[in-house]
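Chemist: no sequence for this one, just the structure:
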């Protein structure tokens, strides 16, 4: 049985600080979609100078988030980059909130991630009329409010992650076998957090 891959977890504050810059999150997202790209290609995607993009790519690489892909270079003059892990990355707030700086960085990164996710979903809503009906019917936005313990919420998150991983591996295996028809990148945004009623209604 193949060993289950785990999502790399950031536990070093300097590494987490890499994503306190929104442009780096944007570059990372573009690389995740493209699988590999040069600084010039990414600069066009984010409408920034190539030199600036190169600097941010090197910063991410220095902390192990990206690696060079020299096998993709045809002339050796321009660097190709790809993600170091196809599982992305994660972090736990409790690893950083013991000091004010760590708490501030966690807040920055989390809010940047939330903003980019909202931006991506808003873009889909603006463009959904251009998607075939099978995709607009398949797309979903749901909210659930179960009463759980912290341990149950953690377990729910682990089960969801395992389910998404199985679908991701199924898709990669199908693509590797040449089954690419009808396959698109899919964004799945999930949040699980405690809250207390303030007396309002949904």
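Modeler: Done, it's in. Predicted model only: the values in this text are computed from it and were never measured. Residues are numbered from 1 along each chain as shown.
Chemist: Please count neighbours and contacts with C-alpha atoms only from this point.
Modeler: OK.
Chemist: Which element, helix or strand, includes the residue nearest to residue 189 when sequence neighbours are not counted?
Modeler: Closest residue to residue 189 apart from its sequence neighbours, by Cα to Cα, 6 or more residues apart in numbering: residue 117 at 7.3 Å. Using DSSP states H and E, the element containing residue 117 is helix 100-127.
Chemist: for that helix, packing partners?
Modeler: helix 13-17, helix 22-34 (3 or more Cα pairs under 8 Å, 6 or more residues apart in numbering; DSSP states H and E).
Chemist: Please compare the first structure with the one that follows:
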């Protein structure tokens, strides 16, 4: 069964804490990128023992974040995994009002942002190994605007729609055999108010 095409909205602290473990967050992200993988394949990618990776995959599965995927080979001993949905949505408003819930959301958000920063730093360190075309195509920009909450929400919705369109286009091209020059791409966009 293919994963749901909609992001799963996480609203409970237990699921948030299950995902907000550094290794589990990385494993979940890898499954979203690779689409299907075994514990052995993932263990090799994260440089951890297969038994440890299997344990954390089971924890993610207990919370419905990942699920068993159809076998990809004839080897019945292999257990394949996939994300249960097309990503997750974690919204501030679902964790407000109670200090414990707010603290869990803050800790998870900081972990996810730290991991994103680490990934971008790795790209910067490896930049010389990428072709000039990839280095020209990469994005690193800041925008300073004066917006209302309504305008920022509209901007966010438009950006998400554009991202989904490009993701769908890339998946369709890949399914049709168009893999030449296709690489995984991470795009992090932050939009938040601030005061000097």
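Modeler: All right, it came through fine. Being a predicted model, the structure only gives us computed values, none of them experimental.
Chemist: Drop the TM-score for these two in here.
Modeler: Here the TM-score for the pair of chains, by TM-score structural alignment, normalised by the length of structure 2, is 0.93; 192 aligned residues with a Cα RMSD of 1.3 Å.
Chemist: So what's the residue count around the residue nearest to residue 189 of structure 1?
Modeler: Residues lying near residue 117 of structure 1 (other Cα atoms under 10 Å) number 15.
Chemist: My read is that residue 13 of structure 2 contacts residue 101, right?
Modeler: Yes: applying Cα atoms under 8 Å as the test, residue 13 of structure 2 and residue 101 come out as touching, 6.3 Å apart.
Chemist: mind listing the helices for structure 2?
Modeler: 13-19, 22-34, 39-46, 50-62, 99-126, 132-137, 149-175 (DSSP state H).
Chemist: who touches the shortest one?
Modeler: In this structure, residues lying in contact with helix 132-137 of structure 2 by Cα atoms under 8 Å, 6 or more residues apart in numbering are residue 127.
Chemist: could the helices and strands packed on helix 100-127 of structure 1 go into a markdown table alongside mean neighbour count?
Modeler: Shown next, in a markdown table, are these (neighbours: other Cα atoms under 10 Å):
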| stretch | mean neighbour count |
| --- | --- |
| helix 13-17 | 15 |
| helix 22-34 | 17 |
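Chemist: Indicate which one of those is closest to residue 170 of structure 1.
Modeler: helix 22-34 (17.3 Å; Cα to Cα).
Chemist: what's the mean gap between the closest one and the aligned bit of structure 2?
Modeler: Mean deviation of helix 22-34 of structure 1 relative to structure 2 after superposition (mean Cα distance after the TM-score superposition for structure 1): 1.3 Å.
Chemist: Specify the angle between that helix and helix 50-62 in degrees.
Modeler: 80 degrees (axes from the mean of the first three to the mean of the last three Cα atoms, to 10 degrees).
Chemist: Can you tell me how far the residue nearest to residue 189 of structure 1 is from residue 173 of structure 1?
Modeler: According to Cα to Cα, to the nearest Å, residue 117 of structure 1 stands 27 Å off from residue 173 of structure 1.
Chemist: most centrally placed residue in structure 2?
Modeler: residue 29 (4.3 Å; Cα atoms, centre = their mean).
Chemist: Next, the buried residues of stretch 105-113 of structure 2.
Modeler: 105, 108-109, 111-112 (16 or more other Cα atoms under 10 Å).
Chemist: Report the distance from it to the chain centre.
Modeler: 13 Å (Cα atoms, centre = their mean, to the nearest Å).
Chemist: what residue of structure 1 matches up with the residue nearest to the centre of structure 2?
Modeler: Matched by TM-score structural alignment, residue 29 of structure 2 corresponds to residue 29 in structure 1.
Chemist: got the contact list for its match?
Modeler: Contacts of residue 29 of structure 1 by Cα under 8 Å, 6+ apart: none found.
Chemist: What distance do you get for it to residue 133 of structure 1?
Modeler: On the measure of Cα to Cα, residue 29 of structure 1 and residue 133 of structure 1 end up 26 Å apart.
Chemist: try residue 10 of structure 1
Modeler: 39 Å.
Chemist: between those two, who's got more neighbours?
Modeler: residue 10 (15 against 11).
Chemist: State whether the more buried one and residue 94 are indeed in contact, as I suppose.
Modeler: No: Residue 10 of structure 1 lies out of contact with residue 94 (Cα under 8 Å); the separation is 11.5 Å.
Chemist: Make JSON lines out of the helices of structure 2 and add distance to residue 193 of structure 2.
Modeler: Below are the helices of structure 2 laid out as JSON lines (distance: least, Cα to Cα, whole Å):
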{"stretch": "helix 13-19", "distance to residue 193 of structure 2": "24"}
{"stretch": "helix 22-34", "distance to residue 193 of structure 2": "27"}
{"stretch": "helix 39-46", "distance to residue 193 of structure 2": "35"}
{"stretch": "helix 50-62", "distance to residue 193 of structure 2": "33"}
{"stretch": "helix 99-126", "distance to residue 193 of structure 2": "16"}
{"stretch": "helix 132-137", "distance to residue 193 of structure 2": "28"}
{"stretch": "helix 149-175", "distance to residue 193 of structure 2": "9"}
